[in-house]
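**Student:** The following comprises the amino acid sequence and a computationally predicted model.
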Amino acid sequence: MQPQLDDQMRLKLFTDMLLIRAFEERITQMAHEQGRLPGMQITCHGQEAIAAGVVRAMAEQDVIVTNHRSHGHMLARGVDPGAMMAEIMGKEGGLNRGKSGTLHLADPAHNVLMTSTVVGAAPLLAMGAAFAQHYRQEQAVTCVFFGDGAAAEGSVHEAMNMAAVWKLPVLFVCESNCWAGAQAHDVHCPIGKIADRAPGYDMPGQVVDGNDVEAVYFAAWKFFQYCRDGRGPALLECQTYRMRGHGEHDPQHYVDKDELAAWALRDPIDRYAQVLQNDSLLDSRDVLRQQAVQTVDAAVAFADASPYPAPEEALDHVYANPIGQEG
């Protein structure tokens, strides 16, 4: 069974991508031009279709475990941009009261369990979340995002192996963006497609154009149903390209400029705008683009108005409270 994409959902996919792009552009501006953001800033320019397509295919009860390139996943899930921006700026009004920063964002209210910046660790954490879902007999799936660089880590193999052995409801989403730090894909991986590993774990795998938001949506929806039916995990590889450096600190001098320009022509937002215009669903993206920018403006204003955490609270929330103990 294939879902039907109505006009409303198609426009949601498009506006999700516009919001993610506007948010990341502002992060880049604030990090470089204004120097206002503490720590490393890692963005997902050019990878918006994966976040929008996968997350929109999820059910409300499904959960996300994500990696260092998490902003798009969280925005597509409906996380408040103001609380996100405040967290990135280290403010009290942030999702995690300014203590997680950009690299450890979490929002349990939207079933975003955690951001793990330890490369390759997120799939192990997702396996634990999926084990809980399986144990409780919930009709829920854990979706975990990781890159093709992380796929070389032993922890990813362990997570896929045990998820398959226990038939856990995990959708492994590999955002294959051709780079692992400063290493090109063929330097660290002997195969062209990460999804080719899926049969070795007796799980289904599929490669999809990660810059085609509808293709991502349909593939993810199919695998979410597979996992939800109790048939075990699945692996979805979304092939795309990292349009900026590993982080905003990285000028990516090692990237071939012609290759980068070729991928820029496959920009997921430009492509989908053309599709929607051809189907008479979009006259111009300018209005929707401006709405996204205004949302980000409001997020920055909220973050600016939020105070920094009080110094005396620095050691609060370091340890979890014992089970049954409030506070």
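**Tutor:** Ah, there it is.
**Student:** When you work out contacts or count neighbours from here on, use the C-alpha atoms and nothing else.
**Tutor:** Will do.
**Student:** which residues in the protein form strands?
**Tutor:** For the chain, the strands defined by DSSP state E cover 63-66, 112-115, 142-147, 170-176, 179-180, 183-184, 205-209, 234-239.
**Student:** would you turn the ones you listed into JSON lines with distance to residue 13 and mean neighbour count?
**Tutor:** Formatted as JSON lines, the strands of the chain follow (distance: least, CA to CA, whole Å; neighbours: other CA atoms under 10 Å):
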{"stretch": "strand 63-66", "distance to residue 13": "18", "mean neighbour count": "28"}
{"stretch": "strand 112-115", "distance to residue 13": "19", "mean neighbour count": "22"}
{"stretch": "strand 142-147", "distance to residue 13": "18", "mean neighbour count": "27"}
{"stretch": "strand 170-176", "distance to residue 13": "18", "mean neighbour count": "28"}
{"stretch": "strand 179-180", "distance to residue 13": "26", "mean neighbour count": "20"}
{"stretch": "strand 183-184", "distance to residue 13": "30", "mean neighbour count": "14"}
{"stretch": "strand 205-209", "distance to residue 13": "16", "mean neighbour count": "18"}
{"stretch": "strand 234-239", "distance to residue 13": "16", "mean neighbour count": "27"}
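**Student:** Switch those strands over to CSV; also include distance to residue 283.
**Tutor:** Converted to CSV, the strands of the chain look like this (distance: least, CA to CA, whole Å):
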stretch, distance to residue 283
strand 63-66, 34
strand 112-115, 34
strand 142-147, 33
strand 170-176, 31
strand 179-180, 36
strand 183-184, 39
strand 205-209, 25
strand 234-239, 29
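**Student:** another one to put next to it:
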Amino acid sequence: MANHPGGTTVVTDFPYPRLGRHALDLMRLIREFESRLAGYAAAGLIRGSTHPGVGMEAVAVGVAIALRTDDTIASTHRGHAHCLAKGAEPGRLLAEIFGRSDGYCGGKGGSMHAGVAPHGILGTNGIVGASIGVATGAALAAQLRGQDNVSVAFFGDGAINQGIFHESLNLAAIWSLPVIYVCENNQYAQSAALRDMVANPDLTARANAYGIPTHAVDGMDVAAVYRAAASAVGRARTGQGPTLLVADTYRFLGHMVGDTEIYRDSAEVDRWRARDPIPRLTAELVERGLMGPDAVETVERAATQLVDQAEEFARRSAAPPVATAYLDVYQPDVHQEAR
């Protein structure tokens, strides 16, 4: 499954009886949540861009269920799935996306800058590749404090060409930091195809120069993602240093709400939709006798109900008062500046 320049690791099996249903619940919730964003934008409930991750749920969930609550993640502009998988409440997250006062950041962060400290969510981020530096810093902090927390950086294939990727991996390797770098290779950096943006399409090769173990994983298979993530988390938590995971995945919708998608054809989208991670896991659970048709319907109804409740909560939430505009923002001592 992988290149292991830093040594072999033990990859645990996916615990279907314990986590299979939980993973399906999370993926269904994320799919329902993300699928409604375009409608919210059309209704004027979302200001600015928002980036659905429909189709990419298995990466977020497979990684998150391998983590503890006190482990940290740093996310991207397409980060709602990561937040929900890590434990964010759908209502408060949607309120944040709507820019409402009951959102996790009081409505000031919106879709691309939502953080949830109690769940170790260091923030979604509109700056390409910024999550890489944030997670590396969090891993260094845990190491300096003598804690066994690990940190995860989610980023896309476009971000892997940013300088911060190489700077961070170099430092993480030198200091054996407890950090996992998760590249969600959804084949496009906005509208630029991966094949046109890199000389070597094998992105796992990027970590070899730093002696960091790296795994190429099927990002449409939540069990495969979990196995790779659990192995990487085990290494990080026991002081063995960083790992790079490259998860091949695909966004079924456009880069952002309103994307014309002129850069790809429908046949390509259909090929990836045939590998949808949700029916894949559902079929596996049914085949193993862990779910029946009634249970499958229950999961679907529960996801719809949860997002209905989240929408009701977010719509009821008021906009932040104008007087709060300068709260929670760092401001130097103006008197000190005057002196």
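**Tutor:** Nice, I can see it. This one's a predicted model, so the numbers in the text were calculated from it and none came from an experiment.
**Student:** on that earlier part again, out of the strands of structure 1, flag the one nearest residue 288 of structure 1.
**Tutor:** Within those, the stretch nearest residue 288 of structure 1 is strand 205-209; the backing value is 24.5 Å (CA to CA).
**Student:** any idea which helix is longest in structure 1?
**Tutor:** helix 7-29 (DSSP state H).
**Student:** Which one, of the strands of structure 1, ends up nearest to residue 106 of structure 1?
**Tutor:** Of all the strands of structure 1, strand 112-115 comes closest under CA to CA, at 4.6 Å.
**Student:** What's the match for residue 102 of structure 2 in structure 1?
**Tutor:** In structure 1, the residue paired with residue 102 of structure 2 according to TM-score structural alignment is residue 93.
**Student:** same check, this time on residue 91 of structure 2
**Tutor:** Using TM-score structural alignment, residue 91 of structure 2 sits opposite residue 82 in structure 1.
**Student:** what do you get for residue 39 of structure 2?
**Tutor:** With TM-score structural alignment as the matching criterion, the partner of residue 39 of structure 2 in structure 1 is residue 29.
**Student:** can you tell me how far that match sits from residue 46 of structure 1?
**Tutor:** According to CA to CA, to the nearest Å, residue 29 of structure 1 stands 16 Å off from residue 46 of structure 1.
**Student:** can you count the residues close to the match of residue 39 of structure 2?
**Tutor:** By the measure other CA atoms under 10 Å, the count of residues near residue 29 of structure 1 is 15.
**Student:** same check, this time on residue 337 of structure 2
**Tutor:** Residue 337 of structure 2 has 7 neighbouring residues, counting by other CA under 10 Å.
**Student:** And what about it, helix, strand or coil?
**Tutor:** Under DSSP: H, G, I helix; E, B strand; the rest coil, residue 337 of structure 2 falls in the helix class.
**Student:** picking that back up, residue 301 of structure 1: which of the strands of structure 1 is closest?
**Tutor:** Nearest to residue 301 of structure 1 among the strands of structure 1 is strand 112-115 (24.0 Å), distances taken as CA to CA.
**Student:** what does that closest one contact?
**Tutor:** Strand 112-115 of structure 1 is contacted from outside by 63-68, 70, 74, 103-107, 122, using CA atoms under 8 Å, 6 or more residues apart in numbering.
**Student:** hang on, the earlier thing: what about the match of residue 102 of structure 2, neighbour count?
**Tutor:** 23.
**Student:** for it, what are its contacts?
**Tutor:** 83, 86, 87, 303, 306, 307.
**Student:** how close does the aligned residue in structure 2 for residue 286 of structure 1 get to residue 274 of structure 2?
**Tutor:** In structure 2, the residue matched to residue 286 of structure 1 (TM-score structural alignment) is residue 297. Separation of residue 297 of structure 2 from residue 274 of structure 2 (CA to CA) stands at 21 Å.
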